[in-house]
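[1] Got a predicted structure plus its sequence, pasted below:
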Amino acid sequence: MSGSSSLSQLPRRSLVDCAIDAMREKIESGAWPVGERIPKETELAEMLQVGRNTVREAIRVLSHADVLEVRQGDGTYVRFELDPAAVMRRVTRSSLRDHFELRVILETEAARLAAQHRTARDIRKLEKTLKARGEWAEGSDLDRFLKADTAFHLAVAEATHNEALIELYRYFLVAARQAGRAVMEEHGLPEPGYAAHERIFRAIEQGDGARAARAASAVVRPLVHAFSDHTGNSD
């Protein structure tokens, strides 16, 4: 069977995590294609040099993530090549410049679509979350502020009524909040203020997609430039 060659011995940090990583590598590399049955538990335990309980737990985690499918009496099959949770962990670990470049794309298009599809209910929610966000004041509760800030941006995404974009943005919020904290605490950069966010809201309220996109870009793009330098080191 494809992929049955021995894998290198796993480091002893967390055996389940290591088994999951090794199995993901086999799937993402194509060694275990979608639709193919993976080796049995006993074979996997020997390949990974771990116990069968460890293998069973790794399979359970990957099955829960819909990467694997366990068919009783038949075996375990590859269902998807990518684990969304693993992808988002990589996004979270990306450089701040990469993060904000991605945010420019998401925020501008979300604002443009929101202006086109917003409802009266969306406008009320946007106004409420904008007021709750307010203006950052030195010494305020940073966690509370970042939560309110991401609530406003999520409301923009929800006003698009594009379920794919909304779900992607919900996944992205964890990384967005961590990046916001890094900007303010570690790098001392100013948080884009209330007025800049109000311009996004007003453009969406008035149904002006082009102006909404420009306003959203104006909030995030300066942060892209802040983490770009002549050496190319953006961390």
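    Cool, the structure landed. Numbers count the residues shown, from 1 in each chain.
[2] contacts and neighbour counts: CA atoms only from here.
    Noted.
[3] Spatially nearest residue to the residue positioned nearest the centre of the chain (excluding sequence neighbours)?
    Nearest to the mean C-alpha position of the chain, by CA atoms, centre = their mean, lies F172 at 3.3 Å. In this structure, F172 finds its nearest non-sequential neighbour in M88, 7.3 Å apart by CA to CA, 6 or more residues apart in numbering.
[4] Spell out which helix or strand contains the residue nearest to the centre of the chain, please.
    Per DSSP states H and E: F172 is located in helix 163-181.
[5] and the helix or strand following that helix, what does it pack onto?
    Next in sequence after helix 163-181, counting helices and strands by DSSP H and E, comes helix 194-205. With contacts defined as 3 or more CA pairs under 8 Å, 6 or more residues apart in numbering; DSSP states H and E, helix 194-205 has these neighbours: helix 96-117, helix 120-133, helix 209-226.
[6] In addition, the following structure is provided for comparison:
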Amino acid sequence: MVETAIRKTAEAGSAGGSAVAATVRALASMIAEGHWSQGSALPPQRELARLLDISRATLREAISVLLTTGKIKAQDNGRGFVIADGSDERSGAWPQAAPYSLREVYQLRHVVESYAAQLAAMSRTEHDLAALSNTLAAFRRAAQDGDLSGYVEADTEFHRQILAISGNRLLVDMHRTFAGVMQESQRMPVLHPGDLWPAVKEHELILEAIERGDPDGALYYMRKHISMGGSRSGLSPTELP
């Protein structure tokens, strides 16, 4: 089990993939397979980095992702981390909107964000397009560097900008109201197999449709992107919007 995790993280690095994302998935897999029992302490970071043959910086970022999703939690004394139980994981994954399931979040995003993209294609300005292009460039760089924090930040900003460009204040306010749970849904794909590049390509198609003033294309590509994001987050085909 440990040898498999080491091999996967090494392969991700040699293939130009995200070492952080590979580390998150390797640790999540080891936790799921019972390598450490619930409530037991995660090995010290120095030991764990040596075990997985990764840098301490890579491990620290991976641990921050696992903390966000609730798979691990900080020790009460602040020294180290322990494997969380199921209830901790649910509240950690959705800290701002526990009543809503991941499926419900993607259903809402499918409706709201696809319509916003359609409106944005009809109302965008050159300034809007320049801002979206800059955000997409940051998203691309984060994917290239395996910078998960920067990746989620740029992803969130790209979608926020499209809502703003739509010009519909009610859609903007609705999205802002659920901003926490929306962003959490955008973190989920890093815990599942696959690299960071598909979402970059999907963003490119959305931006191209908005640039050429194609509302039907913008709606189509945003809906496809949201559905693919749900799939990468672990939703089954029957759960996808």
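    That came through fine. Note that the structure is a prediction, hence the values are computed from the model and not measured.
[7] Quick check: TM-score for this pair?
    Taking TM-score structural alignment, normalised by the length of the first structure as the basis, the two superposed chains have a TM-score of 0.54; 143 aligned residues with a CA RMSD of 2.6 Å.
[8] mean shift between the helix holding F172 of the first structure and the second structure?
    With mean CA distance after the TM-score superposition for the first structure, helix 163-181 of the first structure departs from the second structure by a mean of 1.8 Å once superposed.
[9] Read off where that helix ends up in the second structure.
    Residues 169-187 of the second structure are matched to helix 163-181 of the first structure when aligned by TM-score structural alignment.
[10] ok, back up a step: can you tell me how far the residue nearest to F172 of the first structure is from A22 of the first structure?
    As for M88 of the first structure, its distance to A22 of the first structure is 18 Å (criterion: CA to CA, to the nearest Å).
[11] can you check E205 of the first structure too?
    E205 of the first structure is 49 Å from A22 of the first structure, by CA to CA.
[12] Please identify which of these two sits among more neighbours.
    E205 (22 against 17; other CA atoms under 10 Å).
[13] what's the counterpart of that one in the second structure?
    Looks like E205 of the first structure aligns to E211 there (TM-score structural alignment).
[14] Return the residues in contact with that match.
    A121, R124, L129 (CA atoms under 8 Å, 6 or more residues apart in numbering).
[15] same deal with Q206 of the first structure?
    A115.
[16] same question, V105 of the second structure
    V181, M182, S185.
[17] let's go with 10 Å and repeat that
    V105 of the second structure makes contact with A97, F178, V181, M182, E184, S185, G230, P241 under the criterion CA atoms under 10 Å, 6 or more residues apart in numbering.
[18] now swap in G150 of the second structure and tell me
    Here G150 of the second structure is in contact with A138, F139, R140, R141, A142, A143, T156 (criterion: CA under 10 Å, 6+ apart).
[19] Now the two most distant members of the residues you listed.
    Spanning the widest gap among the contacts of G150 of the second structure are R141 and T156, at 14.8 Å by CA to CA.
[20] ok, those two, which is more surrounded?
    Each of R141 of the second structure and T156 has its neighbours counted (other CA under 10 Å); T156 has more, 19 against 16.
[21] That one belongs to a strand?
    No. Under DSSP: H, G, I helix; E, B strand; the rest coil, T156 of the second structure sits outside any strand and is assigned helix.
[22] Excluding sequence neighbours, find me the nearest residue to it.
    Q183 (6.4 Å).
[23] Distance of V112 of the second structure relative to H203 of the second structure?
    Counting by CA to CA, the gap from V112 of the second structure to H203 of the second structure is 16 Å.
[24] Output the contacts of E211 of the second structure as JSON lines; include the columns distance to D195 of the second structure.
    Listed next are the contacts of E211 of the second structure as JSON lines, based on distance: CA to CA, whole Å:
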{"residue": "A121", "distance to D195 of the second structure": "28"}
{"residue": "R124", "distance to D195 of the second structure": "31"}
{"residue": "L129", "distance to D195 of the second structure": "26"}
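[25] Closest one of these to A49 of the second structure?
    Using CA to CA, L129 is the member of those that lies nearest A49 of the second structure, at 41.8 Å.
[26] any idea what that closest one aligns with in the first structure?
    In the superposition onto the first structure, L129 of the second structure corresponds to I123 when matched by TM-score structural alignment.
[27] ok, now E113 of the second structure?
    Aligned by TM-score structural alignment, E113 of the second structure pairs with E107 of the first structure.
[28] Just list the residues touching its match, thanks.
    Contacts of E107 of the first structure by CA under 10 Å, 6+ apart are 100, 113, 153-154, 156-157, 169, 212-217, 219-220.
[29] Now with 7 Å, please.
    E107 of the first structure makes contact with A216, S217, according to CA atoms under 7 Å, 6 or more residues apart in numbering.
[30] Could you do the one 5 residues further on as well?
    Shown in contact with R112 of the first structure (CA under 7 Å, 6+ apart): G209, A210, A212, A213.
[31] residues touching the second one, list them.
    I take that to be A210 of the first structure. R112.
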